[in-house]
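**Student:** my questions are about this predicted structure, shown below with the sequence.
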Amino acid sequence: MPFDVAAQRPKLLFLLQGVACFAAVVLLILLALHRGPARRRGAAFLLLAPALLLLTAGLLLPGLQTLALSFTDSTGTAWAGLDNYVWMFTDPGALTALRNTLVWVVLVPLLVTAVGLLYAAAVAHSRFRALALSVVLMPMAVSFVGAGLVWRFVYAYRPAEAEQIGLLNRLVVAFGGEPRQWLVDSPWNVLFLVVAAVWTQTGFAAVLLTGAIRAVPRELVEAARLDGASPRQVFRRITVPSIRPTLLVVVLAEVVGTFKAFDIVKTMTAGQFGTEVVAHAMYDQAFRYGETGRGAALAVLLFVLVAPVVAYQVRAQRSAR
């Protein structure tokens, strides 16, 4: 279908008008600060005003609208009270999504941090550190959708009499086993999705933790070695306590990201076979099944779960300063 310039012209003009208005507001604020004396609080408020306006229009108002929709029926117009929240904690499908999300939130941050820490400890002082980190960072260059497709082929299943195209089943058959439908067998299929998520995120943890390990004062390490500490004791009692703030940042970032897990589930199983998570269930309810109220209620639940983690992260960063 050819691109219709005439049909898109009103949208482009509307976009340009919005950008022009925003630029004009910023320019007026800068001119006001430049020409007239301003107190520190007034100047700060004026400089923050454009960002606050965008946050209000793009985050606060939609959030309040979502909260209001969570108390309505499937059409988003009639009042339903707490029915959507009761459904969330009584419906078997919704409970499965909650359970799987809990599994993700527990396993993914722990595995990503553990694997990233071990990898960082192995390469932090190596001559080939740059190459090693480049290798582990390669999965992060792939989108979550791409990672899901890659691992879907890894877990691909064919009948026993057919040639296996999935890497895992090829290995199983090569060692005399029978091919399995890895993404169908519940509850193990949830763990196989977790493996894909860990594969994509380990590089993030490894890079941050490598920098933290290299920043540990050499004097502490040398002093521990002179006192007779083994490499394992040095790692456990010197290195890990010294990089605790970075470990906390990695864990909290992974927790927040895991709550929003969607792409890998969508591309690998589409939430079928007992692999549903809250973020994917929210999408299905709101856009696939037309249950606007239920989708909004799941969105509110995600916000309630993520907000304390973000607040704790902000508080920890302020305390570190």
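**Tutor:** Yep, that arrived.

**Student:** for the rest of this, base every contact and every neighbour count on C-alpha atoms.
**Tutor:** OK.

**Student:** now do the host helix or strand of F14: distance to the chain's middle.
**Tutor:** Assessed by DSSP states H and E, F14 sits inside helix 5-35. Its chain's C-alpha centre and that of helix 5-35 lie 32 Å apart, by CA atoms, centre = their mean, to the nearest Å.

**Student:** so what's the residue count around Y155?
**Tutor:** 23 (other CA atoms under 10 Å).

**Student:** right, and it touches N169 too?
**Tutor:** Yes - the criterion here is CA atoms under 8 Å, and Y155 meets it with N169 at 7.0 Å.

**Student:** ok so, going back, next SSE after the helix holding F14?
**Tutor:** Per DSSP H and E, the first helix or strand lying C-terminal to helix 5-35 is helix 40-55.

**Student:** that next one vs helix 5-35, what angle?
**Tutor:** Orientation of helix 40-55 against helix 5-35 (axes from the mean of the first three to the mean of the last three CA atoms, to 10 degrees) gives an angle of 170 degrees.

**Student:** can you name every helix or strand that helix 40-55 contacts?
**Tutor:** helix 5-35 (3 or more CA pairs under 8 Å, 6 or more residues apart in numbering; DSSP states H and E).

**Student:** buried residues, the helix it packs on. List them.
**Tutor:** Using 16 or more other CA atoms under 10 Å as the test for burial, helix 5-35 gives 26, 29, 33.

**Student:** roughly how far apart are R236 and A229?
**Tutor:** 10 Å (CA to CA, to the nearest Å).

**Student:** the two: which is more packed in?
**Tutor:** A229 (15 against 12).

**Student:** ok, back up a step: now the common contact residues for R236 and A229.
**Tutor:** Shared contacts of R236 and A229 (CA atoms under 8 Å, 6 or more residues apart in numbering): none.

**Student:** and the closest residue to I29 other than its chain neighbours, how many neighbours?
**Tutor:** Nearest residue to I29 in three dimensions, chain neighbours excluded: L46, at 6.3 Å (CA to CA, 6 or more residues apart in numbering). Around L46 there are 19 other residues, counting by other CA under 10 Å.

**Student:** what about L46, distance to T56?
**Tutor:** On the measure of CA to CA, L46 and T56 end up 15 Å apart.

**Student:** what's the span of stretch 215-231, first residue to last?
**Tutor:** Stretch 215-231 has an end-to-end distance of 17 Å (CA to CA).

**Student:** buried sites along it?
**Tutor:** 216, 221, 224.

**Student:** now the residues you listed as TSV including distance to A253?
**Tutor:** Shown next, in TSV, are the buried residues of stretch 215-231 (distance: CA to CA, whole Å):
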residue	distance to A253
V216	22
V221	28
A224	32
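
**Student:** try this one next to it:
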Amino acid sequence: MVWQILSALGAVVLGVGACAAYFYFSNKLLDIVLPAREGDDVFVASRNLRRRSIIRPWLFIGPALFLLLVYLVYPVVATLILSFYDRSGEQFVGGANYQWAFYDREFRQSIFNNILWLAVVPAACTFFGLVIAVMTDRIWWGNIAKSIVFMPMAISFVGASVIWKFIYEYRGGNDTQIGLLNAIVQMFGGTPEVWISVPFWNNFFLMIILIWIQTGFAMVILSAALRGIPEETIEAAVIDGANGWQIFWKIMVPQIWGTIAVVWTTITILVLKVFDIVLTMTNGQWDSMVLANLMFNWMFRGGGDSGRSAVIALIIMVAVMPIMVWNVRRANAQMKGH
């Protein structure tokens, strides 16, 4: 344990030191290569100063661009190429992998499940986050409530899934039900079920886990946005006779609509990549498979199939890209507005 802590601290120190050394010596080298000293020819000095001002920013963003090229651009190009090859990545098969995806039942089921997740999770997280943000701003123990709601954000998806596995736990025969949900059902005279094995509905039981985790994120962002609403607008609405419901929907929500959209799209991107919860809870069984898990199965199980897994990876990327572009454009528009 001590060795691991020392190794981590050493890595941090070396990493920060290496970055500082790179920036210091690269700028020194630039000044040496393109000098602009007193006594030098005025034309040469001014030319070197211009060149230094052009090159210097690239010294700062150069490492980031290099890493972006190596860890993002190259994998995308390699994945695109792999999608046209067979399972071993050696024989060219053209569009056969895309044709497989179109006709494969499990792939279509994964698309349907992803759409279901997209329709429910972002809306539920944003709605509950907004409601909790409004309610906790009106009570004296609101900060305590916010801390409790935000707490699941500190738990990994796998850890949260293990917690909810105990909630959905089923014991057969005459055994006492230790799962909270089945215990409640049994208490009211119902029949315990293996809830996560019920096709279609098990998707919603899995979605509850992600909603439980991400509602805290939505609440914190929306709570900050609500605090930025000018008090004058709310006071004017009260004077005009608006009730609480009208103030919420017609005064507060329109003023934070941009923040609501950002929260919605951020959670949407997360949903498109959901993997851990499904793997931990059902492993994709009982028609609960989503695209990320299907990609994982084709790539790393049953001998692996790099071609088909590459097709699924590209589809996930294509689905995420429009939302990312929209988020970036909106952020740029807001920056220009300020």
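**Tutor:** Okay, I see it. Since the structure is predicted, the reported quantities are computational estimates derived from the model, not experimental observations.

**Student:** TM-score for the pair, please.
**Tutor:** Once superposed, the chains reach a TM-score of 0.91 (TM-score structural alignment, normalised by the length of structure 1), with 307 aligned residues with a CA RMSD of 2.1 Å.

**Student:** before we move on, back to that, among the buried residues of stretch 215-231 of structure 1, which ones are in helices?
**Tutor:** 221, 224 (DSSP state H).

**Student:** can you list the buried residues of helix 5-35 of structure 1 in TSV and add distance to A281 of structure 1?
**Tutor:** Shown next, in TSV, are the buried residues of helix 5-35 of structure 1 (distance: CA to CA, whole Å):
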residue	distance to A281 of structure 1
V26	40
I29	44
L33	48
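
**Student:** distance of the closest residue to D31 of structure 2 other than its chain neighbours relative to G95 of structure 2?
**Tutor:** Distances taken as CA to CA, 6+ apart put R52 closest to D31 of structure 2, at 7.6 Å, once the chain neighbours are dropped. Using CA to CA, one obtains 49 Å as the distance from R52 of structure 2 to G95 of structure 2.

**Student:** ok, the two, which is more surrounded?
**Tutor:** Legend: neighbour count by other CA under 10 Å for R52 of structure 2 and G95, higher for R52 (18 against 12).

**Student:** the more buried one touches L29, doesn't it?
**Tutor:** No - contact criterion CA under 8 Å: R52 of structure 2 and L29 do not qualify, at 10.8 Å.

**Student:** where do the helices sit along the stretch 51-200 of structure 2?
**Tutor:** Taking DSSP state H, counting those that start in this stretch, the helices of the stretch 51-200 of structure 2 run over residues 74-82, 96-103, 105-136, 142-150, 157-167, 180-187.

**Student:** which part of structure 1 matches the last one?
**Tutor:** Meaning helix 180-187 of structure 2. The aligned range for helix 180-187 of structure 2 in structure 1 is 167-174, by TM-score structural alignment.

**Student:** mean shift of the matching stretch relative to structure 2?
**Tutor:** The superposed stretch 167-174 of structure 1 is, by mean CA distance after the TM-score superposition for structure 1, a mean 0.4 Å from where its aligned residues fall in structure 2.

**Student:** what does that stretch contact?
**Tutor:** Here stretch 167-174 of structure 1 has contacts from 153-157, 164, 178-180, using CA under 8 Å, 6+ apart.

**Student:** mean deviation of stretch 244-251 of structure 1 from structure 2?
**Tutor:** Looks like 0.8 Å for stretch 244-251 of structure 1 (mean CA distance after the TM-score superposition for structure 1).

**Student:** can you give me the stretch of structure 2 that that stretch aligns onto?
**Tutor:** Stretch 244-251 of structure 1 maps onto residues 257-264 of structure 2, going by TM-score structural alignment.

**Student:** what comes up buried for the matching stretch?
**Tutor:** 259-260, 262-264.

**Student:** if we can go back for a sec, can you put the contacts of stretch 167-174 of structure 1 in CSV and add distance to L208 of structure 1?
**Tutor:** Shown next, in CSV, are the contacts of stretch 167-174 of structure 1 (distance: CA to CA, whole Å):
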residue, distance to L208 of structure 1
F153, 30
V154, 28
Y155, 30
A156, 33
Y157, 37
Q164, 38
E178, 41
P179, 38
R180, 37
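
**Student:** now list the buried members of the residues you listed.
**Tutor:** Of these, these count as buried by 16+ other CA under 10 Å: 154-157, 164, 179-180.

**Student:** and which of these is nearest V106 of structure 1?
**Tutor:** Y155 (22.9 Å; CA to CA).

**Student:** any idea how far the closest one is from V173 of structure 1?
**Tutor:** Where V173 of structure 1 is concerned, Y155 of structure 1 sits at a distance of 13 Å (CA to CA).

**Student:** can you check R321 of structure 1 too?
**Tutor:** 55 Å.

**Student:** higher neighbour count, these two?
**Tutor:** V173 (15 against 5).

**Student:** check the gap between that one and S186 of structure 1 for me.
**Tutor:** From V173 of structure 1 to S186 of structure 1 the distance is 21 Å (CA to CA).

**Student:** could you do L69 of structure 1 as well?
**Tutor:** L69 of structure 1 is 33 Å from S186 of structure 1, by CA to CA.

**Student:** need the max-distance pair from the contacts of stretch 167-174 of structure 1.
**Tutor:** Going by CA to CA, the pair spanning these furthest: F153 and E178, at 17.3 Å.

**Student:** onto which residues of structure 1 does stretch 309-316 of structure 2 map?
**Tutor:** By TM-score structural alignment, stretch 309-316 of structure 2 lines up with residues 295-302 in structure 1.

**Student:** got a list of contacts for that stretch?
**Tutor:** With CA under 8 Å, 6+ apart as the test, stretch 295-302 of structure 1 has contacts from 66-67, 69-71, 84-85, 88, 259-260, 278-279, 281-286.

**Student:** pull out the buried members of these.
**Tutor:** Buried among these by 16+ other CA under 10 Å: 66-67, 69-71, 84-85, 88, 259-260, 278-279, 281-286.

**Student:** now do the residue nearest the centre of structure 1 against A215 of structure 1, distance only.
**Tutor:** With distances taken as CA atoms, centre = their mean, G257 lies nearest the centre of structure 1, 2.0 Å away. Going from G257 of structure 1 to A215 of structure 1 by CA to CA gives 26 Å.

**Student:** next one: F259 of structure 1
**Tutor:** F259 of structure 1 is 31 Å from A215 of structure 1, by CA to CA.

**Student:** aligned to Y283 of structure 1, what sits in structure 2?
**Tutor:** Match for Y283 of structure 1 (TM-score structural alignment): F296.

**Student:** all helices of the stretch 201-321 of structure 1, in order?
**Tutor:** Applying DSSP H, counting those that start in this stretch to the stretch 201-321 of structure 1 gives helices spanning 218-226, 231-234, 240-242, 244-259, 263-268, 278-283, 292-320.
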